[in-house]
Structure formats: structure tokens, C-alpha cells
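**Student:** sequence and predicted model, in that order:
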Amino acid sequence: MAINGVSPYNSKFRLSGLATGLDTDQMVADLMKVERVPLDKLLQKRQLAEWKRDSYREVTNLLRGLKDEYFSNLKMSANMLSKSMYKKFSVNSVNSATGTASAVVSATAGTEAVLGSHTITVNQLATAAYTESDTSTSGVTADLRARNLTGSSSAVLKYDAAKTFDVSVDGVTDTITLTGTYSDADALAKAIETQLVNLNGKVALSQSGGLIEFTLMGETNKVIQLNEGTGALADLKFSNGQSNQVTQFDFTAGGIGSKDFQITLDGVTKTVTLNGNYGNMAGLVTGLQSAIDTAFGVDPNNVAATRRIVVSQMAGADILKFDTANGASKMTLSSGLTSNALPFLKFNPGESNRLNSAETLRDLRGSFGNVLTFNASNQVTFTINSKQFAFDSNTTLSSMMNQINSDPDAGITIQYDDVSDQFKITSDQLGEGSNLSIVNGDGNFFAVGGASKIDTNSMKIVKGSGPLAAADLNVNTMKFKVTIDGVEKEFTFGSNYATAGNLASAMQNLINADVGSGGFGAGTVSVSALNGVLKIRLNNGSNMTLSSGSANDALGNLKFVSGDTTTGQGHNGRNAKVILDGQSLVRSSNSFTANGVTYTLLGTSSSEQKITLTNDVNAVFDNIKGFIDKYNEVISKINGELSEEHNRDYQPLTEEQKASMKEEDIERWEEKAKSGLLRGDSLLQGIVYKMRSVMFDGISGVNASLSSIGISTGSYEDKGKLIINESKLRNAIQNDPDAVMNLFAKESSIRSNLNITQDQRSTRYKEEGLAFRLFDVVEDNIRTFRDSNGHKGTLLEKAGMTGDASEFDNAMYDQIDDYDERISALSMKLIDKENKYYIKFASLEKMISQMNAQSNWMSSQLGSGS
């Protein structure tokens, strides 16, 4: 049985009128029309209740729109409850010396700020404690050299009989025996490496996709060679005598001729094509250099200054080396597009002069300048800021760094910079309290002379402010002073230097030299020059300070300043130092608030910066106007519901009526039938009354009113809509923003809560500003939380809200549910009534049929008697 339709009541298939010739169905339908009238009226009442419920929900959505737009913490810039909305400042930061926009400081103003100007001089920014690798981590900042041997295909894992082969590095040999079955290529690689006794720490074994790989570890120019023993080398898919040296065959057209490979240099990939028979190693180097120059381009008039990759031969061996130059940094090799030349050059696809953080620590160990080592459990352990870490050799470098970075107890960020080839560690906090503590455990990741080239002594450094230029290297006879743990010495350079590295070596020798009583001694400091920037590390001692020479000071050339120092923790965090309105301030952050103004420090300058605060009248005015417009919209629509006439001539259509009408006619009819359903509704009248009264009742302790700031009610016909005098409102915002703020956003001593008493509600109403009062009215009607009596907002209790539990738990729902029960019961009665009519007509059919049968019999008898 359908709720919105009751015809047909009984869907049984019937054959009627066979004897009588009567249209029984039509006769029953006509009889049921009168019987169906009470049901049609119930269905109409139910439909009216649904429409009325929907009208209430439209009002609920109106109030929700007002709340979401002007009372939401998600839109603080428009939130009428927030004091910051009424005191918006236009803040201008300029350099007093130049009159241009400040690049040193920016500022924003809060509600506690006052109109006017402030001056600030930024002498020092707050910094976080940090440290970094003293030199290149991989040990090959510039160059990429052939040092890997890789099998041609997947290695055999099962050896029924023992087989051998030899591994040699510059004449030092280990014989490897393979026997039994290995679970996988990784197990096979580990089994080979455990047999490297003479070459322990010099050669690393790994596998990729089942291919076994031998790698010379550390920064080396040595030759690695594999020689067959009793067949194991062939099973590993290496050729007898395979090495990292280019062979005579490789020089020929049959070897390297007409082949190519790719180089990616700092993100730019080029294809390098080789042609011809190069004859020997020197010819190959020359040919390679020419092909690379063609691919990347050089200035023929200034080759030395524009060539970014330099090809050379390692000293004493036929081993190729690629060096980056002239600002280039990261270089990676990959296979050619046609016929791959890399195997003939003794390089593997993917080889790079930088660490690959996606590889495991085990596979990377030989890529560090100082070979990475592990403990007996194949782990590296260390402690950062009292937080202990342990990582298995199968952990990738990126996973290790991510785990450290996500640990709040460590409170640091570690990253590998593949431009400078350095690890960098930075405290997550700024200021002098952000010092770092790093203690190595097992393995050598953070050990002195370890893999990362960061250790405890790395924290005790002084670093130059920038790279040395050619002119800076002219330091002959220049002087500088070093003080270590209270002992001061002055040093004099004895010559000029060709490179920053040469100068660094000379400086280290000067400081470490034993100069007699009170001398520092050998090994006291290490001086390096990475990318032209000098760095002095204190190895022996607690504190070191640099100061100007007594004459002909060298510190300027060296990019140091007098007073540069370590405190035993190296790159300590520093506090920001500023002079604000004539007062010296020290802050641990580059963002701080003073007198309602939040300053963000961007740089330092000896020039004074001027911060000027003016009222942003337009922003405040636009928001108040938008709020009033929204208020008027809500008031107008609710008043429209209250005053709309209900045309009783248009009742909800029955299913029978709809069946004879067009769709557009039905829509027009129902639009009129829905009108005026909330006319004079007491619930809506109460909402409008409260919305109007809260805007004009006085506020305790506030002298301002809507009329005093230029907002008033319209005529009687406007029914409570507010009208804005724009010039008067702008004037109030400009000249008395606090009065405007308190009028709308003054907070009561009574906080809003679900269990507030009537007396507390009365006190809150008297004390709070207009926006809070209106917010309370809105919440009282659309609140989704239940109070101590178990009630939600009044509108939700009445008609519910879609998506909330009240959708199926409200007064209108109960009313509609009651109609449904009554409709169901009445429908069953009508079905019974319809069945009874059909039974009566069936009886008539039966009687007529019997009479017809008798008549036919009598006729047949009379006919036969004649």
C-alpha cells in the first residue's frame, strides 16, 4: 500500500461482468470515491505537514548561513564575535634611510595595538643551532670514477660442488669459494663479502635485481679485478679478468665506437655519442671530452671557464674519471638511447658523484668518503639530544633521516644536500637554547673521521661568511689571531695562494705548528675549504675565538670577523637582538609581539626601520555592512513567511488529480498550496522579536548604541530591517574603534554553556555585545548539542535538520509518523470495503448465471416437447 496513493486498493486480478454484462470495476471505483474522501484528506494533511517541516528547515538554514559567515572561528577575519575584526590596521614598514619598503622587518597589528608609529633596528636574527659535514660526505664532490663491477645477468645460486674465483685490488688478492645453495642474491653477496679477508673494508658486495656488484669503497683510484678460478666467476656472470680499467678492445670501433650514454648534470640530461677507434686511453679521454663538450656546450674562446665536466685518466691506471667544474655539482650516468657505451667505459647506469638516499646503508657504505661501518649486529647507533637511535644496515638513508626528523625528542632536522654533498643538522628551535648534542655509538656514522663527516668536534667550528674570491687569496704578510681556552697566538701568512684549499692547508699548518711555550700543537685544528668557504674545526680544546691581527689584518680576506667563536657546541643558536622604540630587546625567535604589534624579522641592517599603524576603516566597514545585510536578509525572509497569505483554495493534489494534469500545472498548483504555511507562526514570531530586541537593548558598561554609530531601523513597513548611515559609521570606526568593538563584541563574565541558569542567562544578556546576543539567539534555535534537559535548538526540536540526529527526532516527524499510521489503518479498511463490494457483485454474477442456466434449461425442455 502506497502512502501517497490508495488506488487501486486491491490489486487482485478479477474477471467480472461475464454474466451480467456490468462494468463491475467502474461501479466499484465509483462507489469507492465517496469512501476514499477521508483518506484523501489525511494524505493532504500529511503533505502539508511535510511542506511545513521543510519551511522550518529553510529558516534553520538561513540562521546557519548567518552563523557560518559571521560567527565562525573558521572565518576569523569576518567573525563579529572576535575583537580583532573591529580593530584592523593597515601596517606600513619602511626603511627610514631610503624611504623604501623594508626588507628587514614586516609587522601585523592585533587588537591591543594603538595607532601610531614604532621604530626598530635589527642587529641580529635568531638562528637555530646547526652543524654540517666538514667536507664532502662522499669524498667525491667533483668527480665520478669507475670503481664498480657488475654481473651481466642474474647469478647462479646453487653450487653442487665448490667453485672458486679471485678478487684483487692492486695486487692484494682474496680467493672466494662458493658451495651449497644460497637463498637469494643478497645472501650470495654477503657470503662473498665475508670471505674478503685481505680486502676487508676495501671492497663491498651488493646486488641489484639479482646481479652481483663489487664496489671499491671510499675515495680510491685503485684497480679492482676478478679472475676465474674453478668456474665460480662464470656462474656469477662476470668475465675472466674483468676490471674497472678500460681495455684495448674497449678503444676500438667494435668496442666503444658508435655507442652513446647519457649524463644528467644538475637536472639537465644530455646524450653523449662516441664514434671511431680511439686507439688508446689518451685518445679515449680526448674523444670523450670532445663528445661531452658538444653535448653540453662550451665557449670555444674560453673553454676553461665554461667547461662543466672534465674527463681525465686516474694516475697509474686505465681508469676514467669525470670531474664537475665551474659551478656544476650533481652528475649521474645512465644508459644510452641506442647502443649503451657505459659497459666499455666501466661505469654502471645510475652511478653518481652523490649519495643516493633511496639506497640502503649497506649498499651506500662504500660511497661515503670514509667507509661506513657497522657493529656485529649490522647496526649503526648514535644519540642526538639524549635520544638514542639504532638503524639496521638494510635501512635506506632516506628512511633513517625521516625517522630522526619525525622524532620530537630529538628535535632536529637532518638532511643530505646533494648540491654541496654534505649532511646538515639543524635544531627545530631558534635561539640560544637550541644547542645540539651528537654522540656516536656503534659504527662510525657520527664518529670522528666517520662516514657522515659530522662528529662531536664538528660542533666546535667557525665558518667563513662566504667563498673566497681570487683577490682574497693574496694574504702574504697578513696577520690574524686565534685564542683557544684563554691562550692567544698571532699568525702571519708567508705567501699568497692559488686556491682556497691551498690557503686552508697553510692556515692549518700555521695554527697547529708548535711555536714554543704555550703553542697549540699538532692536530689542534682542522681547516678546510668546501666550495671556497673556509671552516676551522677545533679538535683539541673547549673554545676558540678569532680576532684581528695587530697589523695588516687578514680576517676580512678570510671572510671572518673579529669575535667569531665556538663555545664547545659550535654553531650555537643565537637570539634575535633589536632596538625597539629605543629599548634594547633580546628574543629567542624572529617573530615576537610587543604592544599588540607582531614583528617578523627578515634580515639585519644598521638602518632604522619605521612601522606605521593606521586604521583600515574600509575592511571593518565592509564586514559590518555585510553583517547588517545578512541580518536584514534573515529578518526579511522570516517576516515574509509570517505575513504570506495561505490560499486555502489550493490544497495538496490527490494522485487521481495529478494523473489528469501536466507537470508544469502541478508545479504551479503546489507552489500556491505551499504558500503561507508559517503565517503568524509563534515560533518564528519569537525568533524575529528576539533578533530585533537584542540589537537595541542597552549593554551594561557600554555607552555606544547602533544609532550612535550610524545604524538605525527603517520605517514600519521595513519590519525591523536596519539602515546604515555610511559616513557616520565610517567616522565611528575611524575615531572610536573601541566603542564600535565593545558595542558588538563585548564579552560577558558568564561564559556560554549548555547548563546556564536563567539568572546567569539574564546577566550574560545584560553584559554582552550585540553580536554575542544575536549569536545566542541563533544558537538557541539551531544548536545541535543537547542541554541538561536533553533539548536541542528550538527549530531542531520542532522540525529537525538534515544530516543531524534530529532529522528523525522532532515534533514534525512525530506528527507525520502519526499521519502515516492513520493512513495505513484507513487504507486497510478501504481495501476491506472494496473487497466486500466485489464479493457482492460476484454474488450477483453467480445468481444471474444460475438464472440464465435455468432459463436455458427451460427453453431447451420446451423446445424438445414441441
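**Tutor:** Okay, I see it.

**Student:** contacts and neighbour counts: CA atoms only from here.
**Tutor:** Fine.

**Student:** secondary structure element for I579?
**Tutor:** strand 576-580 (DSSP states H and E).

**Student:** this is the comparison structure:
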Amino acid sequence: MVTRINTGVSGLDIDSLVKQLMTAERAPLDKLKQQKQQLDWQRTDYRDMNTLLSGLRDAASKMRLQSTYLSKKATSSDDTSVTATGSPNAADGTYKLKIKSLATGASLTSDDVTATSATNPTGKGDLSAKMGVSTTLTITGDKGNATIKIDKDDSLATVIANINAKTNATGVRLNYDVNVDRLMFVSTNTGKDAKIQITSTDSTFLTSKMKLNTAATASEKAQTIIGSQTFSITSKDKEGNDVTTITSDAFVNSKLEAEQKLTVKYGTDSYDFTVTNRTTLRQLMDQVNSSALGKLGVSFTMDDNGKINIFNPDQTKTVSFEDGTSDDVDIVSNLGLKSSSVTVKGDITYTKVAGQAGKDAEVTYNGIDTTFSNNTFSLDGITFRALKADPAKELSVTITQDVDTVFDAIKSFIDKYNEAIEKIDTKTTEKKYRDFLPLTEDQRKAMSDDDIKLWEEKAKSGMLRGDMVLTSALSNMRSDFYNTVSGLGSGQINQLTQIGIQTGDYTERGKLTIKDEDALRSAIASNPDQVMRLFTQDDTTAKMSSGDGIARRIYDRLDDVMKTITKKAGSAKDLADDSTLTKSMADLDSRIYDMTQLMTDKENAYYKKFSAMETALSKLNAQSSSLLQALTQNQSN
């Protein structure tokens, strides 16, 4: 390592001298860095152009779709009773219907649940009281069932939260309304299949704690089947000892080589469930509880001992199990449900309460009576939403071509195109300031932030000036819009000018404008299929041709241009970038690195030379001093 000195016996400012010498030496290095910066700016501009073109391509993609031009408008004779939307498949015309009754969900409402007290005189809103009873609730809805364990120290708020945590599995939600101080069970679906059924292993919990109507409850006999198999997972602790954890995430049978069926027979009916070597007990329980069998109230759960428990609410029906025949696929044994090994607890008294069942919507449509489980239903490509029932009132919904939506789609496409070509034209004609090169590090240090900003605005200008890829794309897109679409047949709309769309004068450089809005709206209303084909026609050939519709031409054109730009400049979102500009920048990085090393060596060499000079001067001074001292002594003698 070279020892650097600022000054010595020479009195020279060596750092300043070396810096001046290196300024000239570094000129080639600065030039390489400027070249790399220019490539980086150019790459950024190309990528910005690709982002711009991507937005136009997305707009063109939408305009290639027939559904864009087939939008229908639905008008109801009474929006307070029924609203409607028409799909592209809906035929124009007027449709008659009567809403005889609305679809409703299942519901169950409690009495007041909060007692009055000195601290709560209204007896409303206090859900903190402990249950005081340990029990198990089974909530059954149209989606299936779920079991909720309740501890005596749980509050009513906790019970509500635990029930709602299972809503996706049951289709039942529990709300508390502070205004009336009541619990309200509601089904998430409507229709005759919507239901709410709640059972409790405690005989009084539903009436005394949940305050559900006593008249709606009933004590019945049930049965629980307990399997002999314990479900657990064994793992190693930090000391390497085996630790066994009871969990429903254990596999039912990890030895299965293929998908198998577990059949549960309930009375005279059979229900099949899929089991693989990766199916856990939790997944199997979810399958059963959300199935048609679960909707009958049969639930599969795991108890605290890790064993499967099957709750059968109807002892008049026998529960049995079947699977494959070999030991390797013996799912029933793995569940511990062989008849010889299970424990059956019968005659269990539990309390059941059922809510008011849901109802289907009843509708008369064009003279035909029909029902729907939801108040939103579809007929003949029209989606109706029933809002109010009146059996005597005849309603009408009229379907017509949605001219406004199609007009707006075409206008939006043209606006997007005009915006894109304006920006491309600006970049390809932007002035190039050749005297404004990227600033070197020393130049930046000597300038203010505002001056740097002004300088770089000119230095960045013109990076895409005259670019052949973009100028060619502009020219081709203008032709794509202007040229006739061939193969549409005699007398068909085959050019934009026929629907009131024209190019502006030469100063607008190819922008499109809707010169005659009435002509465009008239064409959409009178000849929607012709307008659609003008944009969407596909001549089925691999290459773009005059037989393709305008939107299809533009989409294909942009796709090709974007691929070319990506090949040249890459994409910021791609992890691997082997584009031309990126490779050139990498080559410059390598040259910059090598030249930087060379500059370091040259700088060290200069310091080494100055150091040698200082050493020589120091020795010369020492010799001069010795000689002068000797001469002085001789003269004295």
C-alpha cells in the first residue's frame, strides 16, 4: 500500500497535484459512466413506453370481445318491486312477472337475555355474565353442522363469538340486538332448505342461558359412538425425546396408495367421503359435517382424549361404516370404528330447539309459476332481483340494446389510443441536446440541486428520438384504424368513417375523433352486429391481415411491438433480464470496473513518485546541512 502525503520538504500540495493529474486520466472512465447512464435512461424510457402500450393493449383486448358490444339495458316498470340486468344472451323484448312472495331465511329469536340490576337498570347490553354451565352445542344449518364446547366460565359474548366462528361451516349466524336485548339466530342463505337447529347436552341451557322459547324446545334421546383410536402426532423435543400431541391434524391412514372411499350408512341411506394418504382427521370431519349427512345433525368431532365421537340425533337410525377390504385400506379400523371396538352411549338426553324454516320466493314468469331459493334469480339471460311481493301486481322488464355502454366503450378505446400515440409521438420527436451529457461526480458536487435538475432534463431528452420501433408502430396503427376490414360482405359496415369516426387534420398526427356521435349511436342501435364485427372480426389466419377487425389488429400489433421492446430493454418485473440494453450495460460495468482499478493503480503510482521525490529532497537537504556544518567548523579552526 502506498503511503500518501499532503505536503513535505518540497512544500508542494501533493493531493491537489495528484487530483489535477488524475482529472485528465479519469476522462475515459467518466465517458464510460456517461454512456452507461444514457443507456439506463434509454432503457427506462423504453420500459415506460411498454407500460403505456400495455394499457392500450388491454383496452384493445376488451374491444376484441363480442360481449363488449352485446351489452343489454334492462328497464323495470317498478324499481321498488324488481330490478333487472340483462346479459349479452338476453333477447330484446318485454318480460312479464309477478312476485307472489319473497324468499326468506331461517330465524330464531330469544327472549330478553340480560337481567336488570343496580348497575344496569335497563337490562340491556351486558353480555359479560358467566354461563355457569358446561355443555356442548351442536349448530346445524343448511351448510352442515359444527360442535361448540361451552365452559361454565364462558361469557355470553364468548358463546356468540364461538358460534359465529363456525358460520362458514353451518350457515348460521348469531347476532345480539342491544335495542331489544335479544339474541337473533339467522341463516346466511334463504329458501326452503335454510334451517336452524340447536342442540345442547344440558337440559336447561337453551332456555335458561340462551333464553330461547321453551315451547320450541324438546328433550330427545340421542346416541354417541366413540372410536377406540387415539389421534396424535409424535415429534422430538429439544433434548431429542419423543413428545406426543393429541391433534386432529393426524392422518387418517398414511399408508393409502390411492384415493379411497369411506361409506357412512345412516338408516337406509349411504354417504361416501374421500380419503387419501394425506387426509387428516380434521379434513374428514369437515367433509362429513358439511355434507348432506351433516345437515341431518350427524356430527363428527374429536374429544379431549383424541378419539372420534359421532353424534347421532336419531336413534331409530343405525350408523355403520364401510371401506376397502384389505388391511392397508382399512380406514374404519384406523378411525377406531370397528363395531367390536367402539363405545356406544345411547339414550343421551339432549335439548333441541328449531328455528322458523326459510321459504322460497314464489314467482309467476310469463304465466308460468316457479320458485327460487333466493330473491336474486336468472331467467332467459336476465338476472332479476325481487324487492317487494305483491301477488296481484303484474310487473314488466324490458330488454333493449345498451347503446350508451357500447358507445362509451368505443369512445374510451379511442381516447386511450389518442393518449398513447400523443406520448409516443412526443418521445420520438423530442429534441436531443448533444452538449448536455450526464454529469460526472465532480460536476454534480459543483452544482446546486436546481441546476442539476435543469441539466438532467436536457440530458435525458431525446433518448427515443427517431426510434424505428416506435415510429413504425405509430404508422402501422394509423393504417390499422384507417384501412377497410375485408370479408364482411357487401353493404356491411367495414370502415370507421361509416360510423362517424375520422382522423383529425395533419397537426393532430393521426389522432381519431368521433365527428358524428349521432351516427355512431345510430349504428350501435340499428346494426349492433355489424359494429361488433368491425372491431372483432377474426379471419382465422395466423398472421394479422385486412380481414381482421380493428381491435384485433391493434391488439396483435401492440403485442408484437411490446415483445420487440422487451427484447431490447427488458422488463422491471422480470428477475432474469437478457435484453440488449441490459447486456450492454453489463459490458460497460465490466469495463468501468477494470478502468477504475487502473485509475487506482495510476493514482498510487503518482503518490509513489511524489513520495520518492520528497525522500530524495529530504536526503539532499540533510547532505547540504552536513556539508554546511563541516565548512563552518573548518573556517572556525
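**Tutor:** Nice, I can see it. Since the structure is predicted, the reported quantities are computational estimates derived from the model, not experimental observations.

**Student:** check contacts around T138 of structure 2.
**Tutor:** Applying CA atoms under 8 Å, 6 or more residues apart in numbering, we find T138 of structure 2 in contact with 145-148, 198-200, 297.

**Student:** other SSEs contacting the strand holding I579 of structure 1?
**Tutor:** In terms of contacts (3 or more CA pairs under 8 Å, 6 or more residues apart in numbering; DSSP states H and E), strand 576-580 of structure 1 is packed against strand 116-124, strand 583-587.

**Student:** one more time with 10 Å
**Tutor:** strand 116-124, strand 583-587, strand 591-594 (3 or more CA pairs under 10 Å, 6 or more residues apart in numbering; DSSP states H and E).

**Student:** buried residues in that strand, which are they?
**Tutor:** Buried positions in strand 576-580 of structure 1, judged by neighbour count with 16 or more other CA atoms under 10 Å: 576-578, 580.

**Student:** cool, stretch 413-429 of structure 2 as well?
**Tutor:** So stretch 413-429 of structure 2, judged by 16+ other CA under 10 Å, has buried residues 413-414, 416-418, 420-421, 424-425, 427-429.

**Student:** what's the longest strand in structure 1?
**Tutor:** Secondary structure of structure 1 per DSSP state E: the longest strand is strand 158-169.

**Student:** start and end residues in structure 2 for the helix or strand just after it, please.
**Tutor:** Scanning forward in sequence from strand 158-169 of structure 1 by DSSP H and E, the next helix or strand is strand 172-181. Under the alignment (TM-score structural alignment), strand 172-181 of structure 1 falls on nothing in structure 2.

**Student:** packing partners of strand 172-181 of structure 1?
**Tutor:** Counting by 3+ CA pairs under 10 Å, 6+ apart, strand 172-181 of structure 1 packs on strand 158-169, helix 185-194, strand 224-228, helix 232-235.

**Student:** looking at those, which is nearest to E747 of structure 1?
**Tutor:** When these are compared by CA to CA, helix 185-194 sits nearest E747 of structure 1, at 69.7 Å.

**Student:** the closest one packs against which elements?
**Tutor:** Taking 3+ CA pairs under 10 Å, 6+ apart as contact, the helices and strands that helix 185-194 of structure 1 lies on are strand 172-181, strand 203-208, strand 211-216.

**Student:** the last one to strand 224-228, inter-axis angle?
**Tutor:** In this case it means strand 211-216 of structure 1. Taking axes from the mean of the first three to the mean of the last three CA atoms, to 10 degrees, one finds strand 211-216 of structure 1 and strand 224-228 inclined to each other by 130 degrees.

**Student:** what is the orientation angle of strand 211-216 of structure 1 with strand 203-208?
**Tutor:** Going by the same axes, to 10 degrees, strand 211-216 of structure 1 is angled at 150 degrees with respect to strand 203-208.

**Student:** in a markdown table, list the helices and strands packed on helix 185-194 of structure 1 along with distance to L342 of structure 1.
**Tutor:** Shown next, in a markdown table, are these (distance: least, CA to CA, whole Å):
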| stretch | distance to L342 of structure 1 |
| --- | --- |
| strand 172-181 | 26 |
| strand 203-208 | 17 |
| strand 211-216 | 15 |
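
**Student:** figure out which of the ones you listed is closest to L320 of structure 1.
**Tutor:** Closest among these, using CA to CA: strand 211-216, at 14.2 Å.

**Student:** against which helices or strands is the closest one packed?
**Tutor:** Judged by 3+ CA pairs under 10 Å, 6+ apart, strand 211-216 of structure 1 is in contact with strand 148-150, helix 185-194, strand 203-208, strand 224-228, helix 361-364.

**Student:** out of these, which is closest to A805 of structure 1?
**Tutor:** helix 361-364 (55.2 Å).

**Student:** related to what we said a few turns ago, can the buried residues of strand 576-580 of structure 1 go into a markdown table with extra columns for distance to Q248 of structure 1?
**Tutor:** A markdown table is the format used below for the buried residues of strand 576-580 of structure 1 (distance: CA to CA, whole Å):
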| residue | distance to Q248 of structure 1 |
| --- | --- |
| A576 | 64 |
| K577 | 67 |
| V578 | 69 |
| L580 | 74 |
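
**Student:** could you give the angle of the longest strand of structure 1 to helix 185-194?
**Tutor:** 50 degrees.

**Student:** strand 158-169 of structure 1 - contacts with which helices or strands?
**Tutor:** strand 172-181, strand 203-208, strand 224-228, helix 232-235.

**Student:** for the alignment partner in structure 1 of M477 of structure 2, which residues are in contact?
**Tutor:** When structure 1 is aligned by TM-score structural alignment, M477 of structure 2 is paired with M691. M691 of structure 1 makes contact with 631, 634-635, 685, 720, 770, 773-778, according to CA atoms under 10 Å, 6 or more residues apart in numbering.

**Student:** closest to E797 of structure 1 out of these?
**Tutor:** Among those, and counting by CA to CA, the member closest to E797 of structure 1 is V778, at 13.9 Å.

**Student:** run a quick neighbour tally on the closest one.
**Tutor:** Neighbour count of V778 of structure 1, defined by other CA atoms under 10 Å: 24.

**Student:** please name the nearest non-neighbouring residue to it.
**Tutor:** L63 (6.2 Å; CA to CA, 6 or more residues apart in numbering).

**Student:** what's that neighbour aligned with over in structure 2?
**Tutor:** Under TM-score structural alignment, L63 of structure 1 pairs with L53 in structure 2.

**Student:** same thing with R36 of structure 1?
**Tutor:** Aligned partner of R36 of structure 1 by TM-score structural alignment: R26.

**Student:** out of the contacts of T138 of structure 2, who has the most neighbours?
**Tutor:** Neighbour-wise, those (other CA under 10 Å) top out at N145, 34 neighbours.

**Student:** tell me the contacts of it?
**Tutor:** Shown in contact with N145 of structure 2 (CA under 10 Å, 6+ apart): 138-139, 166-172, 196-198, 286, 288-300.
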